Every structure is written in C-alpha cells, then in structure tokens.
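Chemist: could you look at this predicted model? Sequence included:
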Amino acid sequence: MTIAPFVGALIVAMVPRSKGSLAKLIALIWSLAILAWTVAAWVAYKPSGARLQLVESYPWIAEWGVRFTFGVDGIALVMLALTAVLTPLVVLASWDDAKRTNRSEPAYFALILALQGSMIGTFTAADVFLFYVFFELMLVPMYFLIGSYGDGQKQRQYAAVKFFLYSLVGGLLMLAAVIGLWVAGGHNFDWQTLTSAEFSQSTERWLFLGFFMAFAIKAPFFPFHTWLPDAGGAAPAGAAALLVGVMDKVGTFGILRYCLPLFPNASKYFAPLAITLALVGIVYAALLAVGQNDLKRLVSYTSIAHFGFIGIGIFAFTTPAGSGAVLYMVNHGLATGLLFLVVGMLVTRRGSALVSDFGGAGKLVPVLAGVFFIAGLASLALPGLAPFVSEFLVLVGVFSVNKVVAVIATAGIVLAAAYVLWMIQRTTQGTTNPALAEIGAMRKDLTLREAAVVTPLIVLLLVLGFYPKPVLDVINPAVQATLTQDLGTTDPAPKVSTVEANK
C-alpha cells in the first residue's frame, strides 16, 4: 500500500503531456486499487488482536538500527481508510484542474499519487526514523501542487513557500528530537521497543517538545496556524481537500502515536499548555472565519477550530474524549473534504472564490447549492451527520475532567453555526447577483462526474452519523491501549449524588 502509489506516480508522470486523459484514467484506476487494498487490510485487521498488526520489517541501515518496519493499530487503520477514500474522489474532482492552469496534467496527477504514498507511509511506519522520512517527504508533492497549480501566481508562490518553510522548521525540530531519542533510547528506532524505554525527566520533556512542536505546526494548532489559510486558499480544491482532510491529520496522529506513548510523563506535564492552545484555537479561528470573504480561506479557518476540538480530546486523557478525537479526525476529513470539493465546483463556475461575488447562486444551481448546504451542516456538526458524534464524544470526555474547558469549547459550536450559515446565506441564498446571469457556467448544475464525487462522501457522513460503531470498534482498543498501557490513566468514575444512590 505504501509503495504502490509511488509506482503509480512514476507511471503517470511518464505519460506524454499530450495524453492527459490517459494519465487521469491511470491515476483514477490506481487510486481505486489502493482503496481495494485498504478494504483488504480492514478485513484482515482484528480489533481484539495485537496492538500493532499487519507488521512487516526489513533491514535498512543496520549501523543506526533503522529498519523498514510497517504496521497499523486502529488509529492508523482509520486514517489509511480516510486517505484511500478521499484520493480517488479528489482525482475525479480534479479532472480538469490542471488543464485550466495550462500545465502538465500527468505531472499533476502524479503528484497526487506521490502525496498519497507519503501520507500512507506516515500512518504505517512503525520505525521512528522511517516515519520522519515520510513526514518530510509529504512536503515535496504538496509544495508543487500549491506552487504550480494553485490560484494566482503571486498568491500560490507565497503560500507554497510559507507552507514549506513552516513545515521545514517543524521537521528540523523533529529531527533534533529523533536524534536525541536515538541516543537516549539505546541506539534504537523501533516504535514498540521505545514505548517501554525510560528517560530522565528533563530528557523526556525536551524530546516531547521537539515532536510536539513539529506536530503542532503540521496540524496546525494556534499560534502555528498562519500558513494554513494561505495554503488552503491558494491550493487547487482537490489538493486543499487532501491537505486539510488528511495531511494535516498527520500532526494529531503523530501526537497520539509518538508523543503520548513514548513520553507519557511529559505528555501529562504539558497537557494544560496543549489544552490551552487548542482552546484558544477553537474560539480564535472561529472568530476569524466569521470575517472571511474568501470561501477557501474561510474553510481553512474552520479547520483550525476543528483541530482545537481534536486537541482537547487528545489531552483530556479519557477514553470517550480520545476515541472522539480520533473519530473527529476521520469525520472532519470527510466533511471538510466535501466542503472544499464543493467550494471548488462553485469557484470553477464563478471564476472567483469571494463570497461577495456570489449571492443567490442557489437559484441557478439548486442541486449544487443543496450539496453545499449539506457540507456546511456537516462542518457545524449537525445531529444526524458524522461530525456530531465525534464532537459529542470529545465534549463528554472533556467535561468529565474539566468542565470549564468543555463549556468554553461549546461556545465554538455556536460560532461554527454563525460562520457556516453566514457563508451559505451570502453565497446561495437571497437576491441573485446580477453578475451571475452573465456567466454561462453558473447555469450548469451538478454534473454526473461531480455527483460521483460528492455522493460517497454524503453517504458516509450519514451512515457514520447514525451508526459509527464499526469505526469506533476499531478505534477504541487502540485509544485504550494508549491511555492505560502507556499513560497509566483511567477514566474518572461517574459521580452519583447521595439521593440517587439511596434510590
């Protein structure tokens, strides 16, 4: 699963530029094959089995103790599934994106497959050095997707460089921590072995900070978030869906996979700081989203707020909050992926991403406007749609240990309703903007190809909104192992009043 996307990227890149349709078809078929592989992995995985399953390990750099070691737990498996589902939909949604930029179509879809391979590598790596390699490798295809195929030459170049520099700084901090981990951990990079390693208090805290800073930038958490609105606003809609829907989840996945299990005492020590940053991000990003006039930047700011919910769920150290955070990662990828793709469809028709350039668009493209409405409702976690379940679990788990944090975070839900409903109302409702009537593309409603893109995501959001059990059954054992085996924490016992106890 890790190697195949890179092979596909190489094949697609070798297709002549004049045969863009062939390149797109190969990329679509290849990404569907990866999806089939992921289904096979899901079937083979046993939630009640070993913590790390489907393990493979091969020698690499013997002098450093580095190996090609791959394996998945429940958290990694659901992230693999999210990656495998979104990639073919992004390929299909981006069918004409490269053509509109007058750049190579084979190169564009080769970059998407290379990005998929590097993301899968980060989720499956069970060797710390191997994880670092894939963590850095992700920057390359996304940099070119933004810088070469994004909107506006100056805007996309600025956004691409800013994205690369922020991520590179985070990667350098992680590299220092990886080297320190190798020295302090007995010249070893194996994840399973390092989970039982012991470090001095100061060493553990410094190593935690090196990893956490890299992951906080990648997620991103406040105040390391400023690169995301620029990158999300400049990137093509499909690339933005992968950036915010999957790639940024590497940050929160890294905290769960590396910070908590390898540095449990430091994780507890820095938990108040992490929760504070996440909480500020929820409110601050939501307030900024309310004032945005650019649709893609608005969606990017909403994602920063959502990452705040994931952050408080992780560092609450309770099973409901932890499971809710992981489920939130999946549901946010589906909802925000759908929202970015639909925004891309609207922007393509209008030729502008500014909210003020729309107005009453729903009268011209009612079906597309309806899908946009559903995507918006999913983003604000309406009951019956998948994000509500994960948000509810996070708030319940956080409330049991810190009521103040849960109450403040709940205010973010109110703000989410404000910015989402404002966006929908100003874009698709009200009096039709006279300028829309002059744009022929604005009269083209949802096409068959676009319907094939949005339908699977809407179905998944509805199914997981009413029946999240299959995903939670995979997530829960991995979260419980992290909390009980690594952190040594237990869920607080329910408090029952004396009157109720007597009854």
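Modeler: Received, thanks.

Chemist: contacts, neighbours, all on C-alpha from now
Modeler: Fine.

Chemist: Ser57: which element?
Modeler: strand 53-61 (DSSP states H and E).

Chemist: buried sites along that strand?
Modeler: Using 16 or more other CA atoms under 10 Å as the test for burial, strand 53-61 gives Gln53.

Chemist: give me the residues contacting the helix or strand that it is followed by.
Modeler: Next helix or strand after strand 53-61 toward the C-terminus (DSSP H and E): strand 66-72. Residues from elsewhere that reach strand 66-72 (CA atoms under 8 Å, 6 or more residues apart in numbering): 52-61, 123-127, 129-130, 188-190.

Chemist: how far out from the middle of the chain is the next helix or strand after strand 66-72?
Modeler: Proceeding N to C from strand 66-72, the next assigned helix or strand is helix 74-93, under DSSP H and E. Offset of helix 74-93 from its chain centre (CA atoms, centre = their mean, to the nearest Å): 10 Å.

Chemist: what comes into contact with the following helix or strand past helix 74-93?
Modeler: As assigned by DSSP H and E, the chain's next helix or strand after helix 74-93 is helix 97-100. Here helix 97-100 makes contact (CA under 8 Å, 6+ apart) with Ser104, Glu105, Tyr108, Tyr149, Pro236.

Chemist: next one: helix 97-100 to chain centre, how far?
Modeler: In terms of CA atoms, centre = their mean, the centre of helix 97-100 is set 25 Å apart from its chain centre.

Chemist: one more: stretch 157-177?
Modeler: With CA atoms, centre = their mean, you get 18 Å for stretch 157-177.

Chemist: list the buried residues in that stretch.
Modeler: Of the residues in stretch 157-177, those buried by neighbour count under the rule 16+ other CA under 10 Å are 157-164, 166-168, 170-171, 173-175, 177.

Chemist: next step: those restricted to helices.
Modeler: 157-164, 166-168, 170-171, 173-175, 177 (DSSP state H).

Chemist: show me what the strand or helix carrying Trp206 is packed up against.
Modeler: For Trp206, the enclosing helix or strand under DSSP H and E is helix 201-218. Of the remaining helices and strands, those touching helix 201-218 by 3 or more CA pairs under 8 Å, 6 or more residues apart in numbering; DSSP states H and E are helix 153-184, helix 249-254, helix 264-290.

Chemist: now do whichever helix or strand comes after it: distance to the chain's middle.
Modeler: Helices and strands here follow DSSP H and E; after helix 201-218, the next one along the chain is helix 227-234. Relative to the centre of its chain, helix 227-234 is centred 14 Å away, using CA atoms, centre = their mean.

Chemist: take this one as well and set it beside the first:
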Amino acid sequence: MQETLTPNNWILPALILLPFVAGFLCWIFEKVSIRAPRWIALIGMLITLALTIQLWMVGHYAETTSIVVQPGVAPVWQAEFILPWIPMLGISFHLALDGLSLMMVALTALLGVLAVGCSWDEIQKNVGFFHLNLLWSLGGVIGVFLAIDMFLFFFFWEMMLVPIYFLIALWGHSGSNGRSRVYAATKFFIYTQASGLIMLIGILTLVLVRFTQTNTLSFDYMHLLGTVLPYGFEYGLMLCFFIAFAVKLPVVPFHGWLPDAHAQAPTAGSVDLAGILIKTAAYGLLRFVLPLFPHASADFANIAIFMGLVGVFYGAWLAFQQTDMKRLLAYTSVSHMGFILLAIYAGNLMTLQGVMVMMLAHGLSSAALFIMAGQIYERLHTRDLRLMGGMWGQFRYLPFFLMFFSAALMGIPGTGNFVAEFLILLGAFNSHPVFTILATISLVFAGLYTLIMIHKAMFGQPHESQQKLKHPLKDLNGREMSMLLVMVVGLVWLGLFPQDVLNTSHLSMQWLSNAYHYPLFNTPDISPMNSVEIQ
C-alpha cells in the first residue's frame, strides 16, 4: 500500500461522528426547546462542512496529478485512519480519503446543511427525532464514502436505510396517486434491503476466496484488490455488487422504489435521496465494481451502457407524463443516473471526470428543485402542475430561481451540468460512438420535459383553486433565498471553474481508469494492518 500523506487522521472519524452526536443531542434537547434541535443540527453540519473544506485546503490533490498511476498499486490516500475493531475476523475501522471521496463528502455536508435549512419551518412534529434521523442518515452516507474496510462499508450501507425509512414514514406526504407514505417507505426499505443481502453474499464470498489464496482473513479493500478469480466466478461476484448498486442508483428496471419515495418524502428527505443517497451507488460502482472485477466489468460494459440508455429514455418518457412536480423530478433523476451509468462503463479518464462533475452538479440542481417544490407546496398547497400556472406574475424571486435550476438540469452552458455532459459525451464517443449519439439525442428530451414543467407552473392564468388562497402570496424569505443562492453559486462555479474539481479528482479517476482497463491480476499481496493470519 502506498504511504499516506496523513496517517491516522482523526478528522475522518470526526466527519462521521459529528452528525451522529449532533443527531442524538437534537433528540435530547427537543424537550428543552423546539428550536434547539434545529440549531444543533445546523451547527453540527456546518462544522462537518468546515472540516471537509479544511481537508481540501491542506491536501495535495492537484500537486500529485503528475504521479504515474500503475494498476495493482493502491490509490494514494490524502488522509487515512485505521483502528482495529474485530481482529479475529480481520475487521477494522478503516477510513481513507482521496479526491473522489472528498468531493462526495463535501457534497453530503453541503446538502446536509441545506436539508436542515429547508426543514426549518416545514417540520413541526417530533422535531428532535426528525433531526436525529436526518443527521444519522447523513452520517451513514459519509461513512459509506470513507469506509475502506468492506465490512464497515456494508455496515454504513445498511445503517443509513433505517433513518431514511423513518423520515419517509413519519414525516412524509400523501402521494398524488393515493398511496401512503408508509407504503413508499416500506417499498424503499424492501428494495434496498434485498439488494444489500445480495451484495453481502458477494462480499463474504470475495473475502473467503482471498483467504484461500493468502491464508489471511481480511475485509480490507486494499487486501481484496489482489484477489485472483476464475472468470465465471468473477462475473458472478460482480453481478452481486452491481445489482445492489443498480437498485439504489437506480437503474431501470430496479427503479420502482424511487418515484413513490420522492413523492411522499418530506423536502429534506427528497434532498437526501436525490442529492446524496443515489450518489452512493455511483460511488460504489467506481470504488468497488470496476477495480475489484475488471475483466467482468469490461465484458459487462455494453450491457450496462445499454441499461443506462434505457434509463435515460425511459426516465424522460415517464417524466413527460407526470403531473406531480416531485414525481416528475424523480423520473429526471432516473434519466440522469442512466447517463452516469453509461459514463462509468465507458471507463476512460475523461468520462470518469465527467461523472465526478455530474454527481456534484446533479446533486445541487436536483436538490434545489426539490427544495423549490417544497416551497411551492407551502404557498399553493399543491404539487400538481395542472393546479398551478401564473406564478410568474405572483412572485418576484421564485420564478427566477425555478427557471435557473431547471435550465441547469437541462445542461445549459455556464453550469456544471453542461461541463459534465460535455466531458462524458466527448470521452465516450471514441469507444462507444453509437451509444454516445443516442445519449446525445436524449438531451433533447431533457430540455422538453423541463420546459413543459416551467410552462405549466410559471405561465398562463392561475388555476381557479388558487382563488381560495390568501393574496398576495408570500415570496421567498431570506432563509429560502440564501439556500438557493448557495446552490446557484455552486453550479456556476462548477460551470465556469471546473478545473478545481478536475484537479482534485484527477488522480483517483486516473487510478480507476487504469484499474478498469488493465486488470489487477498477479499483483503483489497487500497485507493491511487489520488482517489476521490463520495458522
């Protein structure tokens, strides 16, 4: 394993512990004041964001891009923390940070702050328990992005599902199709739990195979990278991991849980789901599937790319048919995640860099639109586009932000979405020209369903149901505008100055690209500190 720049960096466990501790304090202090949990949650996530920025500032991400990355050699970690947990089984609390995980933790912390902000007035019941679940889900996501021990990764992967279930089941809304929030939460839980069980089988099998080769029992990622697998066995294990990540991404036909979960979730839950949770699946494909199973992944690439294209067009087609604003946005996520799946399996450096920018840009733009859907619901008491109309003349600031984020989702120049799509299409064209041309055509559909949403909501005459509301309707307040401005700045920064992100993630993506295209067979045995040798 390559030497890390900052061994046993205590900031890494602090990034995970802060949301858990803050969430617990929210629950305790709810009895003192209903406002206390909100401030505790906000301060906790702001500190988490500040620590992430510090890791970015003190790291040497850009300076190390000149290092020659060789297949079979561990990634260069900018920070690492390792503490024995269950030595008998080769399990440790092993965390590591590189450019890829740093960007995902930063996105999680930022959207965590915004999720707390958008629920400030929306949540009035069991405020402390709500923030406990919100922050624990965020802590679990950060754990997923930092865990390098496969047992620890699986622990966080499953753990974050429970608080999200409660967020939807206890504070969700009734869906436009009449289905209950409990139904949506249960559906989400069953999908993700079943797929997680399949991944657990894959993890245990991989660990046991590596044990038979080295006589060393370890769940450490670095140790498992050197596993030599017969082709058929490798393909089967790759599918175990792929199915688990495909369900959460989600990939058609495993997407059934997403529209209901989005439609019924509270605003903060939708921000968590669209902006962060589904990105854990893309991260899993990048971190684990490509480097652990390179031969099988390469042979599976055309199938995965085809599934991505199906998702792009199917998601867009269903988005056309939606009248519920949140369900429409949910299907746009299905479409955009299909685009990300295509880019991951194209597998060259340019497309992987495009995936990095796309995850950040889509996280910001989709979260912003879900926040705005919540803001519109607070004012009009509906998410039905047929009952809107005329908002352009009723609000001063809300229409501008809605149009900007809708345009960003379409990928207009000057936003991070455009940079991401450009990198992905340019990088994928050489290896998969036909698939790339089809993916380019799909961008037209993205523009159409977004413009239809804008037209129905913004223009025309207000629906007669709005006559029952108090007039004039309140425009965005300072808190709401501040949250939206943060995301505007983020998207414009990604669109005009993407090089900062590209430099930060370059080394990680270069290593992943090499690992994918040059399989890691016959590599030196990497024996981590947390392994146990069986006599």
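Modeler: Alright, I've got the coordinates. For clarity, every value in this text was computed on a predicted model and none was experimentally measured.

Chemist: can you calculate the TM-score here?
Modeler: Superposed pair, TM-score by TM-score structural alignment, normalised by the length of structure 1: 0.94. Supporting alignment: 486 aligned residues with a CA RMSD of 1.3 Å.

Chemist: and the helix holding Trp206 of structure 1 against structure 2, how far off on average?
Modeler: Compared with structure 2 after fitting, helix 201-218 of structure 1 deviates on average by 0.8 Å (mean CA distance after the TM-score superposition for structure 1).

Chemist: okay, buried residues for that helix please.
Modeler: 203-218.

Chemist: list of residues touching it?
Modeler: 166-167, 169-171, 173-174, 176-178, 180-181, 184, 222, 224-225, 248-252, 254-255, 258-259, 263, 265-267.

Chemist: at 6 Å what do you get?
Modeler: Identification of contacts with helix 201-218 of structure 1 by CA atoms under 6 Å, 6 or more residues apart in numbering yields Gly170, Gly171, Leu173, Met174, Ala177, Phe224, Asp248, Gly251, Cys259, Phe263, Ala266.

Chemist: now swap in stretch 148-158 of structure 2 and tell me
Modeler: For stretch 148-158 of structure 2, contacts defined as CA under 6 Å, 6+ apart pick out His94, Leu95, Gly140, Gly143, Val144, Ala147, Phe219, Asp220, Tyr221.

Chemist: counterpart of the last one in structure 1?
Modeler: Structural alignment (TM-score structural alignment) places Tyr221 of structure 2 against Trp191 in structure 1.

Chemist: report how many residues lie close to the equivalent of Leu279 of structure 1 over in structure 2.
Modeler: Aligned by TM-score structural alignment, Leu279 of structure 1 pairs with Leu309 of structure 2. Around Leu309 of structure 2 there are 27 other residues, counting by other CA atoms under 10 Å.

Chemist: state the distance from Leu309 of structure 2 to Arg210 of structure 2.
Modeler: For Leu309 of structure 2, the distance to Arg210 of structure 2 (CA to CA, to the nearest Å) stands at 35 Å.

Chemist: just Gln466 of structure 2 next, same as before
Modeler: According to CA to CA, Gln466 of structure 2 and Arg210 of structure 2 sit 64 Å apart.

Chemist: repeat that for Phe293 of structure 2.
Modeler: 13 Å.

Chemist: so which of the two has more stuff around it?
Modeler: Comparing Phe293 of structure 2 with Arg210 by other CA under 10 Å, the one with more neighbours is Phe293, at 27 against 22.

Chemist: so who does that one touch?
Modeler: Contact analysis of Phe293 of structure 2 by CA under 6 Å, 6+ apart lists Met238.

Chemist: same check on Leu496 of structure 2?
Modeler: Here Leu496 of structure 2 is in contact with Gly414 (CA under 6 Å, 6+ apart).

Chemist: what lines up with it in structure 1?
Modeler: Per TM-score structural alignment, Leu496 of structure 2 is aligned with Phe466.

Chemist: state the distance from that match to Ala361 of structure 1.
Modeler: Plainly put, Phe466 of structure 1 is 31 Å away from Ala361 of structure 1 if you go by CA to CA.

Chemist: can you check Tyr269 of structure 1 too?
Modeler: 51 Å.

Chemist: my guess is Leu461 of structure 1 contacts Leu385. True?
Modeler: Yes - between Leu461 of structure 1 and Leu385 a contact is recorded at 5.4 Å, counting by CA atoms under 6 Å.

Chemist: what's the helix holding Trp206 of structure 1 aligned against in structure 2?
Modeler: With TM-score structural alignment as the criterion, helix 201-218 of structure 1 aligns to 231-248.

Chemist: how about the residue in structure 1 that Leu318 of structure 2 lines up against: what's its closest non-neighbour residue?
Modeler: In structure 1, Leu318 of structure 2 lines up with Leu288, judged by TM-score structural alignment. Among residues not flanking Leu288 of structure 1 along the chain, Tyr301 sits closest, at 6.9 Å (CA to CA, 6 or more residues apart in numbering).

Chemist: what does that neighbour align to in structure 2?
Modeler: For Tyr301 of structure 1, the residue aligned by TM-score structural alignment is Tyr331.

Chemist: equivalent analysis for Pro229 of structure 1, please.
Modeler: Matched by TM-score structural alignment, Pro229 of structure 1 corresponds to Pro259 in structure 2.

Chemist: list the contacts of its match.
Modeler: With CA under 6 Å, 6+ apart, Pro259 of structure 2 has these contacts: Arg327, Ala330.

Chemist: try it again at 8 Å.
Modeler: So Pro259 of structure 2 contacts Arg327, Ala330, Tyr331 (CA under 8 Å, 6+ apart).

Chemist: is it true that the last one lies in a strand?
Modeler: Read it as Tyr331 of structure 2. No - secondary structure of Tyr331 of structure 2 (DSSP: H, G, I helix; E, B strand; the rest coil): helix, not part of a strand.

Chemist: I'd like to know how many residues surround it.
Modeler: Around Tyr331 of structure 2 there are 25 residues (other CA under 10 Å).

Chemist: same thing with Ala457 of structure 2?
Modeler: Counted with other CA under 10 Å, Ala457 of structure 2 comes out at 25.

Chemist: before we move on, back to that, centre of the chain to the match of helix 201-218 of structure 1, how far?
Modeler: For stretch 231-248 of structure 2 - counting by CA atoms, centre = their mean - the centre lies 19 Å from the chain centre.
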